[in-house]
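> Pasting a predicted model and its sequence here:
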Amino acid sequence: MAFRPSRSRLRRALLTALVVASVAMPVSGAVRPAGVPAPAPTIPDALPAATPTALAERYAATRADIAAAARMADAHGDGKRAGALRVMADPARHLLSFDGRHGGRTVEVVGSLSRADRIAVLVPGAGMSIDNYWRLKGGAQALWRELGDRAAVVVWLGYETPAAVSLAVATSRRADGAAPELGKFLDELRRVKPTARTSLLCHSYGSVVCARAAAGLRVADIVLYGSPGVGAEDVAGLHSSAAVWAGRGGDDWIADVPHVSLQLPDTDVGFGEDPVSEGFGARVFDAGPGGHSDYLKPGSVSLKNLARIVDGRIPDAPRA
């Protein structure tokens, strides 16, 4: 009689493949920066009023924190980190918060938050830190140009992302820690911009963070793109009143990640159902032919459709 593996053994084999794929795939920013000391932030977590004067004061205070971190990085002998921080401290930049410790966390506004009636909050995935933040900033600028000057794009690098080449990227542990911080930030953003239409745009592992934070969030849209799964079997499992969208580029390697999950005593491995599958129940949009790092690429199909969602318009459906 032919040997037939048990369902449990098959699930474990698939999860092993998921971890191997996560380690083997060529992801931008895969190398984690070494720990670089930085001072604690001096500004409060609460956001200021969304007026030009209050925001200008906040941006100036954040620049001072970044400059202090740059000096400490220089003293530590890390010229790369210091250089990245000096770029971030440019007076033309609008950073709401900054913490250079543990790889770095920051929240930046592209556009005018005081004028914005539509806000896109970008939540990045694995491998993102202060040292390669410019990649994320470039995508945010491209999205803002697509949306126009009555919108703002908020880049929320508010958690210590897992390394792209690590076992942590296949578990929800980092997302579990990040979700309350994301929820708190979105509550603050709603307090200062109560009438703005806010959309949450979640890339790759960032979609796991968004899913963990989703219950009770008062946002118009939750957009999952380049997602490995979110730990819920369907949209109902997110417990959100937001419109849930999903998209995946035609050349995105994330399509090859097995969509299974395994509950362990202190965490879970794998993220379950594919968000672009019919069974998940999201509204699927056309993300074009791009790869895992191409969703915010200028001129791309995915960028245009993400902008349409933020605008409250219907994006293009995937081609048959």
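Noted; the coordinates are in hand.

> going forward, measure contacts between C-alpha atoms and count neighbours the same way
Noted.

> Pull out the buried residues from stretch 153-162.
Of all the residues in stretch 153-162, those buried under the rule 16 or more other C-alpha atoms under 10 Å are 153-162.

> Now render those residues as CSV, adding secondary structure.
Formatted as CSV, the entries for these read as follows, by DSSP: H, G, I helix; E, B strand; the rest coil:
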residue, secondary structure
153, strand
154, strand
155, strand
156, strand
157, strand
158, coil
159, coil
160, coil
161, coil
162, coil
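
> second one coming, line it up with the first:
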Amino acid sequence: MASRPRRRLRLRLRRSLLAALVTASVAVPVSGAVRPSAVPAPAPVAIGPVNVAPAALAARYAAQREGIRAAERAASGHGDRRRAAVLSAMAGPDRRFLAFDGRDGGRAAEVFGDLSHAERVAVLVPGSDTGLDRYERFRADARELRRQLGGSGAVVAWLGYRTPATPSAAALTAASAESAAPALRSFVAELAAAAPATRIAVLCHSYGSVVCARAAPGLKASDIVLYGSPGTGVDHVRDLRTRATVWAGRGSGDWIADVPHVRLGLHITTIGFGADPVSDRFGARRFDAGACGHSDYLRAGSVSLRNIARIVSATARTGEGHA
């Protein structure tokens, strides 16, 4: 039986969702008009498809580093010291980016490990509230997963879309995911074409699982891993229309378990993401995520990190549907 504090939290979340439904019915149509202005940055230099040959990667990393430095200068000129400091760190000689765009809150794809020789690649798709100004936690997760995978694995931290803010109407609809999905599908297709023998897993945290669900048809991945997910916008894994194995996990300490799994159509949009991905009804292969909280799935030493790494490495058991 749920504890009294847990029941109170669930009631507050339900009330918050109802309030958000009302707010969204007014806010969504004008949300584009009230977006905060972005720190100015130059347009990125046009680059071709990903090539994982060592010399090609080195040249690409160098070109992206110059682009980051140009964005740093623009941020400094704008008077945004915080953004400039973040970009200065990103332009360090040990950082390796396949892509970077400092405009509109920022886009980036950072590599951890040796992409040229990796047998397994994990592409991390973040959830709400992730951007250049809050990038360090996302990067720390990618680094920890890379350490867990060992020498034959590489990780790409893919910040390829403008993530919604958690306390916003945008986080309750699939609009951001719809616009992000083509970019994710294209990026994974480039990786797959560049390294056809490499196994690619796409790891989708929180709202990122909605992005992955929209990108799933045709996504060139062996596995799609949903964790800390509010739902995907479909009722069953077969509705994702993917050949990838779909996994789902949620830590016992994750507050998102108390978010109602509903999908309600309003006159202007649809709110909520439907079935719980870890439920029997949804039909995904479940993995044990231990006791982790919403932001702790890739924390060092955690059960969830160990099992996610096993999925990426193709060592997780699949016969009984659990890892």
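Everything's here; your move. Computed from a prediction, not measured in an experiment: that's the story for all the values here.

> that older thread, from the buried residues of stretch 153-162 of structure 1, which is closest to residue 37 of structure 1?
Taking C-alpha to C-alpha as the measure, residue 37 of structure 1 sits nearest to residue 160 out of these, at 14.8 Å.

> So what does the closest one match up with in structure 2?
For residue 160 of structure 1, the aligned position in structure 2 is residue 162, judged by TM-score structural alignment.

> Excluding sequence neighbours, find me the nearest residue to that match.
Spatial nearest neighbour of residue 162 of structure 2, chain neighbours left out: residue 105 (6.6 Å); criterion: C-alpha to C-alpha, 6 or more residues apart in numbering.

> Identify the residue of structure 1 aligned to that neighbour.
So residue 105 of structure 2 corresponds to residue 103, using TM-score structural alignment.

> does its match really touch residue 133, like I thought?
No - using C-alpha atoms under 8 Å as the test, residue 103 of structure 1 is too far from residue 133 to be in contact (10.8 Å).

> ok, so what distance separates the match of residue 160 of structure 1 from residue 91 of structure 2?
According to C-alpha to C-alpha, to the nearest Å, residue 162 of structure 2 stands 21 Å off from residue 91 of structure 2.

> go on, residue 205 of structure 2?
Residue 205 of structure 2 is 26 Å from residue 91 of structure 2, where distance means C-alpha to C-alpha.

> Residue 246 of structure 2 now?
Distance, residue 246 of structure 2 to residue 91 of structure 2, by C-alpha to C-alpha: 35 Å.

> just residue 48 of structure 2 next, same as before
According to C-alpha to C-alpha, residue 48 of structure 2 and residue 91 of structure 2 sit 21 Å apart.

> do the same with residue 152 of structure 2
Note on residue 152 of structure 2: its distance to residue 91 of structure 2, by C-alpha to C-alpha, is 26 Å.

> These two: who's more crowded?
Per other C-alpha atoms under 10 Å, whichever of residue 152 of structure 2 and residue 91 has more neighbours is residue 91, with 22 against 15.

> Quick one: map that one onto structure 1.
Using TM-score structural alignment, the partner of residue 91 of structure 2 in structure 1 is residue 89.

> if I pick its match, what's in contact with it?
With contacts defined as C-alpha atoms under 8 Å, 6 or more residues apart in numbering, the neighbours of residue 89 of structure 1 are 63-64, 66-67.

> Please tell me which residues of structure 2 stretch 54-61 of structure 1 aligns onto.
Here stretch 54-61 of structure 1 aligns to structure 2 at residues 56-63, judged by TM-score structural alignment.

> Show me where the stretch 201-323 of structure 2 has its strands.
With DSSP state E, counting those that start in this stretch, the ranges of strands along the stretch 201-323 of structure 2 come out as 223-227, 245-249, 264-265, 270-271, 285-286.
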